[in-house]
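Q: Have a look; sequence and predicted model below, questions after that.
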Amino acid sequence: MSRTPEQPGLTPKFCFNQTALRDFLRISRGTVDDTISQNLNALVTPGTSKSFDPLSTTERAPRPIHRRPIDPQACHDFKNKVLFPSWQSRSDVLSYCAAVATSPDPDDPDHVIRETEDLKARERIIDERLDPYSARYFPREARTEALAGLMRNERMVENIIRSRTWGLVGERCENGELDYEGALDAWRRGEGRGR
């Protein structure tokens, strides 16, 4: 079974380091969600099926391994020990960094530069007849704004990936009537952890 990466220490410095943030999300998704078919196939124990049945040779197309049902206990353990903890770890990072993105940033290193550029832009004399581009001014984006945009994108990606993963898990394991959000909430409440 896949081993999920450890959740990094949640600090504003980690969130503003977009490379580290994206790497954690990419590695976590790659370990569990991107390889979900392989992870589910690994749950099927070879040789545990019933003994050889001569009538099975009359079947035209035997059921491929990726369609074989998985032992319910193995599915339950995979969801509770690998899938949901991975999702929860990413949810924690996304929620924390989204909170950082909406908080004031007193340590912004570009704050003074942005204020200087804004002041210069206000003092410029604009004559669009002489230079039609003179009115253009593109202020630098604060790092909290950049982080907020990244968090919006990553949340959308996360929803797409979780929906796809949950659909594949549902084909091989019994997911009940819950969607992935309901199943994750049930796991968070402890309903799925103890079974």
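A: Now that the structure is in, tell me what you want to look at. The structure presented is a predicted model; accordingly, all values stated were derived computationally and were not measured. Numbers count the residues shown, from 1 in each chain.
Q: Please make it C-alpha for all contacts and neighbour counts, starting now.
A: Fine.
Q: Identify, by residue count, the longest helix of this protein.
A: Criterion DSSP state H: the longest helix present in the chain is helix 143-172.
Q: what comes up buried for that helix?
A: 143-144, 147-148, 150-151, 155, 158, 162, 164-166, 169-170, 172 (16 or more other CA atoms under 10 Å).
Q: for those residues, which one is nearest P62?
A: R172 (16.4 Å; CA to CA).
Q: Isn't that closest one up against P72?
A: No: R172 lies out of contact with P72 (CA atoms under 8 Å); the separation is 9.5 Å.
Q: let's bring in a second one:
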Amino acid sequence: MSQAKSTSAPALSPQFCFNERLLRDFLLLSRSTIDDSITQNLNALVTPARDGFDPSSTSARQIDSKTGSTVNPTACQSFTDNVLFPSWQMRSDVLNYCAGVATSPDPEDPDLILRETESARDRERVVNERLDPYSGRFFPREARTESLATVVRNQRSVEEIIRARTWSMVTERCGGSTSNWEEALNNWRERKQQ
């Protein structure tokens, strides 16, 4: 039985976070490897010929989707503990780190001087909206920390949706867990700490 493998953790640095394309690509790759292909990952846990091949199983089309769809609980536990939750934790770690970068001062911001100059020019402008109704408009450049904060906030929302969808598939196929994904992930974190 070959299990899916999560993507490896990136080297965390402010440069990684400020490269929004790289950050998004990492999250996209991690999600596509585990969460987007959750059905295939769970199907890979099923051992179809466990009891030997039954020729009568091919005589009629199986319409009931529940027939044989439950995965061995041990295989499910192994998948969630060794693949799914570590993948989620890694993405949480990356998003938490980048959120910290987004809320920290950024002395190396390449646009800092340009923004300060634009802001000073804006304060000196004479605005006469009667002559030019558009003269009052000023759209200051966004600091890269603000842009990063927006990306992190959006990606956390995406994570919530994806994890809820993935967890519903896992509980459906592996036997109904009464906990939601947050409780299950927190329980895994506690077990891991012991």
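A: Nice, I can see it. Keep in mind that what you see is a predicted model, and the values were worked out from it rather than measured.
Q: where does the TM-score land?
A: Taking TM-score structural alignment, normalised by the length of the second structure as the basis, the two superposed chains have a TM-score of 0.91; 192 aligned residues with a CA RMSD of 2.3 Å.
Q: how far apart are the next helix or strand after the longest helix of the first structure and its match in the second structure?
A: Once helix 143-172 of the first structure ends, the next helix or strand along the chain (criterion: DSSP states H and E) is helix 180-188. Its matched residues in the second structure lie on average 0.5 Å from helix 180-188 of the first structure after superposition (mean CA distance after the TM-score superposition for the first structure).
Q: Need the outlier residue of the second structure, farthest from its centre.
A: L131 (49.6 Å; CA atoms, centre = their mean).
Q: which position in the first structure aligns with that residue?
A: Aligned by TM-score structural alignment, L131 of the second structure pairs with L130 of the first structure.
Q: which SS class is that match?
A: Classification of L130 of the first structure by DSSP: H, G, I helix; E, B strand; the rest coil places it in coil.
Q: Distance check, it against G182 of the first structure.
A: As for L130 of the first structure, its distance to G182 of the first structure is 61 Å (criterion: CA to CA, to the nearest Å).
Q: N175 of the first structure now?
A: From N175 of the first structure over to G182 of the first structure (counting by CA to CA), the distance is 10 Å.
Q: Show me which of those two is the more surrounded one.
A: N175 (17 against 11; other CA atoms under 10 Å).
Q: out of everything not next to it in sequence, what's closest to that one?
A: Sequence neighbours aside, V169 is the residue nearest to N175 of the first structure in space, at 7.5 Å (criterion: CA to CA, 6 or more residues apart in numbering).
Q: can you tell me how far the one you found sits from S89 of the first structure?
A: For V169 of the first structure, the distance to S89 of the first structure - CA to CA - is 19 Å.
Q: same deal with I27 of the first structure?
A: I27 of the first structure is 12 Å from S89 of the first structure, by CA to CA.
Q: That's all I had, so thanks and see you.
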